[in-house]
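Colleague: Got a predicted model here, sequence first, then my questions.
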Amino acid sequence: MKNFLFLFIAIIFEIIATSALKKSEQFTQLLPSIITIIGYFAAFYFLSFAIRTIPVGFACAIWSGVGIVLITIIGAIFFKEIPDLPAIIGLSLIIVGVVVINVFSKTTVH
């Protein structure tokens, strides 16, 4: 269970880093650029702990799926990047995929 906590922390840092990347304006703004670099470093650091016992493919599927959905929500709220219907359908399929992996796959660590 501890490794899923590491994965969750990695996802949070990745979301922070990606949000800061948007604000960095191609690394021309110092503070968002620093947050981006530190955030991605921390994200991969915690991901490295998570994949000690969680299969790498499933960890990355959860990482990317949850990250995509959360960053889309953040983009809609803070950057006014509202997803259209096809994007919402695609995000829903990503959520279903992550749930299927976690609930039904015997390959993941429970």
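Modeller: Yep, it's here.

Colleague: switch to C-alpha atoms for all contacts and neighbour counts from now on
Modeller: Noted.

Colleague: quick one: the helices in this protein?
Modeller: Here the chain has its helices, by DSSP state H, at 2-24, 30-50, 56-78, 85-104.

Colleague: contact partners of the first one?
Modeller: If you take CA atoms under 8 Å, 6 or more residues apart in numbering as the criterion, helix 2-24 is touched by 27, 29-33, 35-40, 42-47, 49-54, 59, 63, 66-67, 70-71, 74-75.

Colleague: got the contact list for the residue sitting nearest the centre point of the chain?
Modeller: Residue closest to the mean C-alpha point of the chain, counted by CA atoms, centre = their mean, is residue 67 at 2.3 Å. When contacts are counted by CA under 8 Å, 6+ apart, residue 67 touches 11, 14, 15.

Colleague: take a look at this one as well, against the first:
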Amino acid sequence: MAWILLALAIASEVLATSALKLSNGFSHLGWTTVVVAGYVTSFVLLGRVLKLHLDVGTAYAVWSGAGTAAIALIGAAFMGETLTPLKIAGILLIIGGVVVLNLAGAAH
């Protein structure tokens, strides 16, 4: 259950961050509402994940790493941002770091 809630927290954070760009500096009320609701939902879900005894380091690494990688890919696919080989390498390093943290957490 914790991993499902974590996936929902990541999705909420990615939605909020995507809407952040669309809010045009918080000047568009609709997108600003999506930003606030998305971040609040994400943090509430992340808090519940931690209550279910998932390690804070692992949960936060997965939440932030997956969100960062997803936003970089969304920016490239839908917002006209560039995706250079160096950015791709950085995304792969983030994913690799999350995998290592998960493996380290499973060992104890």
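Modeller: Sure, I can see it. Keep in mind it's a predicted model, so treat the numbers as computed, not measured.

Colleague: Between the contacts of residue 67 of structure 1, identify the one with the most neighbours.
Modeller: residue 11 (27 neighbours; other CA atoms under 10 Å).

Colleague: any idea how far that residue lies from residue 17 of structure 1?
Modeller: Per CA to CA, to the nearest Å, residue 11 of structure 1 is found 10 Å from residue 17 of structure 1.

Colleague: Over to residue 44 of structure 1?
Modeller: Taken as CA to CA, the span from residue 44 of structure 1 to residue 17 of structure 1 is 11 Å.

Colleague: more neighbours, those two?
Modeller: residue 17 (25 against 17).

Colleague: Excluding residues flanking it in the chain, which one is nearest that one?
Modeller: Closest residue to residue 17 of structure 1 apart from its sequence neighbours, by CA to CA, 6 or more residues apart in numbering: residue 36 at 4.2 Å.

Colleague: list the contacts for that neighbour?
Modeller: Residue 36 of structure 1 touches 16, 17, 18, 19, 20, 21, 24, counting by CA under 8 Å, 6+ apart.

Colleague: What separation is there between the counterpart of the second one in structure 2 and residue 10 of structure 2?
Modeller: The one in question is residue 17 of structure 1. Pairing criterion TM-score structural alignment: the partner of residue 17 of structure 1 within structure 2 is identified as residue 16. Residue 16 of structure 2 sits 10 Å away from residue 10 of structure 2, going by CA to CA.

Colleague: Please apply the same query to residue 71 of structure 2.
Modeller: From residue 71 of structure 2 to residue 10 of structure 2 the distance is 11 Å (CA to CA).

Colleague: and residue 25 of structure 2, how far is that from residue 55 of structure 2?
Modeller: Using CA to CA, we find residue 25 of structure 2 at a distance of 34 Å from residue 55 of structure 2.

Colleague: More neighbours: which of these two?
Modeller: residue 55 (14 against 10).

Colleague: Next, the contact list for residue 31 of structure 1, please.
Modeller: residue 24.

Colleague: quick one on the thing from earlier: deepest in the core, which of the helices of structure 1 is it.
Modeller: helix 2-24 (a mean of 20; mean count of other CA atoms under 10 Å).

Colleague: Right, I'll leave it there.
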